[in-house]
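In: Model the structure of this input:
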Amino acid sequence: MRKIAIGTLIGLAATLGAAPSANAGTPSLADLVQLKDIRPHQLAFQTIANNNGGNRASGEVGFEKSANYVVAKLTLAGYKPTIQRFAFPFYKEVTPSVFAQTAPSPTSYIHGTDYRTLDYSGAGDVTAAAVAVDPDAAGLGSGCEADDFAGFTAGSIALIRRGGCTFEVKTDNAQKAGASAVAYYQRPDVPDAPVEGTALRPFTIPLIGFTNKLGVELVQAAKAGDLKLHIKTDTISEQRTTSNIVAETAYGNPDRVVTVGAHLDSVAAGPGINDNGSGAGTVLTIAQKIGEIRGRVNNRVRFTFWGAEEGGDLGSKYYVANLSAEEKAKIALYLNLDMIGSPNGVRGVLDGDDSLGTNSSKPPAGSDAIEKAFTDYYAGRKLPLKQDAFTGSSDYQSFMDAGIPAGGVRSGTDTVKTAEEAAVFGGTAGVAYDPCYHQACDTYNNVNTTLLNELADGAAYATETFANSVPMVKRDNVPTPTNQTADKTGAGHTPAS
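Out: Below is the predicted model:
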């Protein structure tokens, strides 16, 4: 998963909505989806990474083995999964980059601690003067407009603060201004963690990201006019192929599809067992268990496992772009699971009603009903939530861009937990939600199993809720189901074989 932002706390005053009615003696899907079923999938992903270069990144053998594993488990559960292949711009850092100050105070910085290489950085070896690109008037970041580089000296290294727009936009502006490399520094609200992210497409100049603390020091030196930096990167960018995996129930109304998804790929730096073996393992478990409640499944349920999310949601973008208008109209909503077991995390729910006012784009109509399903469920369990902004940083955005309602739960990336959050959710204030985010230490042991279990329960509950009925999701292009009575009441539906 790529970076996310967390919003305000949701208390326990929400009104509990009606859960799907279970037949006597039949457990709910939330009861059926258990931690003991999810953890073996995570262990399998860990074993695959251990045996294949330490990662499960798209374009690498570890991803292909992970995809084979998912397909095998889905087939064993009675599905006929589809493998959707697509080409994408593969990126890999061959050897660790070098970042140093050569003047006025020669200093070598530590890769992974002080700085990291951005995905899709070009390869190069640059020693040059550094020029600070000032933040905008709102202080959101710098480099988002071509005018930000007025007076920039070609051949210099651009010092740019993170925020305000994508790394792709910033890098494109810097490269057009003649920058020989770009050194991104972190936002003030993330003082100690280096910038980690993706430029979304290959660039020809080196791109690195470092901490806010170091950024403040280097900007001061640059404005004094005597800062020189050395940046060296060794990377590969080329076209490779990867895949999405799609499987759906053989029962339920095919004109109303509830889609549940997670990205399957990791970053190249590690095995990705929280990011996103937690989400993928949970979606796979829901798919395995949903047949036990098929009498309450009135709408078709589609399970999706995305490739190349870490490169910019490329798998889900490809999938949605290749749906016909008719097929898009059949998708009632999309539930996204991306990082739900962060070791120092929170119970986050995506802000479908836009009450935070901080979403990167307004959620499509119907997203509020998805958020409410989650808040109702956790209110019933007396478990508080944290509202979490849609930042465009995961596969939900591909569906939202097509006007499809979206929502989900998640536990956080490398943003630092506040004292207020620690008081509500436990854990340690001043430490990232996932200290191993996008690192080699994101292993089988890098999971908060209590949080994973709770968020998986909510995901299963929401899946069953909408598999049973979606009339509360107001979306203009959702066709009227063939069996309206069954859709509204959950009764009288005979599943297809």
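
In: use CA for all of it now, contacts and neighbours both
Out: Noted.

In: Surely P343 touches D434?
Out: Yes. Here P343 reaches D434: they are 5.7 Å apart, a contact under C-alpha atoms under 8 Å.

In: Please compute how far whichever helix or strand F399 is part of lies from its chain's middle.
Out: Using DSSP states H and E, F399 maps to helix 396-400. How far helix 396-400 lies from its chain's middle: 11 Å, per C-alpha atoms, centre = their mean, to the nearest Å.

In: got it, and stretch 94-113?
Out: That offset, for stretch 94-113, works out to 29 Å (C-alpha atoms, centre = their mean).

In: so how far does it reach from one end to the other?
Out: With C-alpha to C-alpha, to the nearest Å as the measure, stretch 94-113 spans 18 Å from end to end.

In: ok, A123 - contacts?
Out: Counting by C-alpha atoms under 8 Å, 6 or more residues apart in numbering, A123 touches 204-206, 232-236.

In: how far away is it from S97?
Out: A123 is 9 Å from S97, by C-alpha to C-alpha.

In: anything in contact with each of the two?
Out: Shared contacts of A123 and S97, defined by C-alpha under 8 Å, 6+ apart, are found at 232-234.

In: related to what we said a few turns ago, ok, and what's touching the helix holding F399?
Out: 313, 316-317, 320, 334-336, 363-364, 405-407.

In: can you pull the buried residues of stretch 58-76?
Out: By neighbour count on 16 or more other C-alpha atoms under 10 Å, the buried set for stretch 58-76 is 58-67, 69-71, 73-74.

In: Let's compare: structure for the following, please.
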Amino acid sequence: MSSRPTTRRRLGAGGLALGLVLGATAAGATGLSAATAAEKKPGASADRKAGPTVDRLSRQLQRATTPQGVREHMLRLQAISDANGGNRSTGTPGYQASKDYVVSQLRNAGYRPQVQPFFVDVFRENAPTELEQVSPDPTTYVADEDFTVMDYSGSGEVSAEVVVVDTDLSPSATSTSGCEVDDFATFPDGAIALMQRGTCAFAVKVANATEAGAAGAIVFNRGTEGEDGVVAGTLGGPGDYVPAVGASYATGLDLADAGTVARIAVDATSENARTWNVVAETRSGNGGNVVMAGAHLDSVAEGAGINDNGSGSAGLLELAEAAAERGSFRNTVRFAWWGAEEQGLFGSDHYVSDLKADNPGALADIRMYLNFDMIGSPNFVRFVYDGDGSAGGPVGPAGSAAIEKSFRTHFRGKGLTSAPTEFNGRSDYGPFIAEGIPAGGLFSGAEGVKTDEEAALFGGTAGEAYDACYHQACDDINNISMRAVNQFTNAMADVTARYGASTRALNADYERTSRAFTPRSDAARR
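Out: As a prediction, this is how the structure comes out:
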């Protein structure tokens, strides 16, 4: 799952558009002829009448999608990471090997997978970033526990006085610290700017500090419930920035006393890297009514990313293999493994934006999108994306409520509790929702802290993160709850089978809309 920006932009690979890889017509992307795609009315249900075997198909697919098979795929991703520098991040041999593994497994299962290349800016640390308090209380802060480098930070080493910018340091979700040029009206040249996370993008804060003559920038967390840990942020892309780090709320307070001197050292580079999406679909089924399911394949640079998101990728691969063997769908089911999610959803954005530009009919044929990001968190909750907004977050495009209901009905039928989680823009449903495509899916929890109420409902330990190894080196094969994987993959198989048979459940609240997706809280950029 990304903690990176969801800013939507075309990547610098226009010549490598989806049309060149999957074909310039809808036939390459969905199996439809161009004429058929043109005749298809956006939003119209085109599935064939569901027969009496839907329950049987669901049971077959659930039995064939085994936790043992998912674990085998995760073990292979772990081995790939081990053999390639300890990660599978975008632009690395580890990611390329992960892509090759998925492609080979799909071909062995009888699919004709399509590989979609594109380019994305990738940020890499050449040496570990350092943050210290030099005086009055010399302290060496711990990476990932107290602070972390901002993606696309400038490089350099600076020791200077820390100056608080427009915040009284109290917990706040609405702080505008550093968001306005006027915040720096009296800022001393050459100091380090200490700003609180709040209502504007990290890039705005750091750019304003840079323009004001700051030598470095520290953005500390809000301090509100569940938002006191390290800020893992991004500046959105390369730029003329000073060295910049994100910090925990406690670290921010520790550095805020007048006269404090700190040291920041960043040695990092940005490069334009080639990466790939992998897409495969069932060879039978109505190509004008596509049920799409996806998971991001890349890890962060810190580790193997076996929960985030080797678990979702492995579960999806096991499901695709089971569907090839057992599936007999009336609708086309399309599977996708996204690249560069951790940089900001760029793989799914590239896929959607290229379809929109080159073949809007093929985009309209995508009836729904199901997203599976982190399905094996050790301290998990059975989260279902909140299509109807009942948990207080944004409402998904019409039809999303029906998808949420399908997953929650599955869990209820197994005697399992589930809970809604908002569409906060941090995973690959974002580009689909932005085009009005109904979306839903599953998530077992990331860096958020389990509440007492959740522990009572789901088990596990209150007061601890759902995944204490989120975006860290310890996110390896030992960081997986196979109990969660089993429960989640059963739900994936059940709901995919039912919508593969018929999408009529969406009709009651479905309408095609072009409204933009505007999450209530954009955790990735602020």
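
In: which residues are in contact with both of P343 and D434 of structure 1?
Out: Contact criterion C-alpha under 8 Å, 6+ apart; residues shared by P343 of structure 1 and D434: none found.

In: can you give me the helices for the stretch 51-200 of structure 1?
Out: Here the stretch 51-200 of structure 1 has its helices, by DSSP state H, counting those that start in this stretch, at 61-76, 167-176.

In: Quick one, which of those helices gets closest to K386 of structure 1.
Out: Ranking the helices of the stretch 51-200 of structure 1 by proximity to K386 of structure 1 (C-alpha to C-alpha) places helix 167-176 first, at 27.0 Å.

In: Give me the mean deviation of that closest one from structure 2.
Out: Taken over the aligned residues, the distance from helix 167-176 of structure 1 to structure 2 averages 3.4 Å (mean C-alpha distance after the TM-score superposition for structure 1).

In: buried sites along that helix?
Out: For helix 167-176 of structure 1, the neighbour count (16+ other C-alpha under 10 Å) marks 167-175 as buried.

In: On the secondary structure side, give me the element for the spatially most central residue of structure 2.
Out: For structure 2, the residue nearest the mean C-alpha position is S427 (2.9 Å; C-alpha atoms, centre = their mean). Element membership for S427 of structure 2 (DSSP H and E) is empty, with no helix or strand holding it.

In: which residues does it contact?
Out: Contacts for S427 of structure 2 (C-alpha under 8 Å, 6+ apart) come out as 1-2, 341, 345, 371, 373.

In: any idea what H263 of structure 1 aligns with in structure 2?
Out: Here H263 of structure 1 is matched to H296 in structure 2, going by TM-score structural alignment.

In: repeat for A440 of structure 1
Out: Checking TM-score structural alignment: A440 of structure 1 goes with A473.

In: That match and A304 touch, don't they?
Out: Yes. Assessed by C-alpha under 8 Å, A473 of structure 2 is found in contact with A304 at 6.9 Å.

In: Of those two, give the one with the bigger neighbour count.
Out: Shown here are A473 of structure 2 and A304; by other C-alpha atoms under 10 Å, A304 has more neighbours (33 against 15).

In: Is the more buried one in a helix, a strand, or coil?
Out: In three-state terms, and counting by DSSP: H, G, I helix; E, B strand; the rest coil, A304 of structure 2 is coil.

In: ok, for it, nearest residue in space, not its chain neighbours?
Out: Closest residue in space to A304 of structure 2, ignoring its immediate chain neighbours: N87 at 4.3 Å, by C-alpha to C-alpha, 6 or more residues apart in numbering.

In: residues touching the one you found, list them.
Out: 81, 94-95, 299-305.

In: can you tell me which residue in structure 1 aligns to it?
Out: Under TM-score structural alignment, N87 of structure 2 pairs with N55 in structure 1.

In: Check whether G339 of structure 2 really touches A295, as I assumed.
Out: No. Contact status for G339 of structure 2 versus A295: not in contact, 9.2 Å apart, counting by C-alpha under 8 Å.

In: And these two? Which one has more around it.
Out: More crowded of G339 of structure 2 and A295, by other C-alpha under 10 Å: G339, with 34 against 31.

In: and that one, how far is that from P93 of structure 2?
Out: Counting by C-alpha to C-alpha, the gap from G339 of structure 2 to P93 of structure 2 is 13 Å.

In: re the thing from before, tell me which of the contacts of helix 396-400 of structure 1 fall in helices.
Out: Among those, DSSP state H puts 316-317, 320 in helices.

In: Out of these, which is nearest to D148 of structure 1?
Out: For these, the nearest to D148 of structure 1 is K317 (30.5 Å; C-alpha to C-alpha).

In: Now do the contacts for the closest one.
Out: 395, 398.

In: any idea what it aligns with in structure 2?
Out: For K317 of structure 1, the aligned position in structure 2 is occupied by D349, per TM-score structural alignment.

In: cool, A123 of structure 1 as well?
Out: Using TM-score structural alignment, A123 of structure 1 sits opposite S155 in structure 2.

In: I figured A247 of structure 2 hits I218, correct?
Out: Yes. Using C-alpha under 8 Å, A247 of structure 2 is in contact with I218, at 6.7 Å.

In: Name the helix or strand for S278 of structure 1, please.
Out: Using DSSP H and E, S278 of structure 1 sits within helix 277-289.

In: same question, T8 of structure 1
Out: Using DSSP H and E, T8 of structure 1 falls in strand 6-10.

In: list the buried ones in that strand?
Out: For strand 6-10 of structure 1, the neighbour count (16+ other C-alpha under 10 Å) marks 6-7, 9-10 as buried.

In: and which of the residues you listed is nearest to K80 of structure 1?
Out: Nearest to K80 of structure 1 out of the buried residues of strand 6-10 of structure 1 is I6 (C-alpha to C-alpha; 37.1 Å).

In: From the contacts of S427 of structure 2, which land in strands?
Out: N371 (DSSP state E).

In: how about the contacts of S427 of structure 2 in TSV, adding distance to E321 of structure 2 and neighbour count?
Out: Formatted as TSV, those follow (distance: C-alpha to C-alpha, whole Å; neighbours: other C-alpha atoms under 10 Å):
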residue	distance to E321 of structure 2	neighbour count
M1	24	27
S2	26	27
E341	23	30
L345	25	28
N371	17	24
D373	19	29
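
In: How far does stretch 435-444 of structure 2 stretch from one end to the other?
Out: So stretch 435-444 of structure 2: terminal residues 26 Å apart, C-alpha to C-alpha.

In: which part of structure 1 lines up with it?
Out: So stretch 435-444 of structure 2 sits over residues 402-411 in structure 1, by TM-score structural alignment.

In: Would you mind listing the outside residues contacting the matching stretch?
Out: 320, 328, 331-342, 345-352, 363-367, 370-371, 396, 399-400, 433, 451, 455, 458-459, 473, 475.
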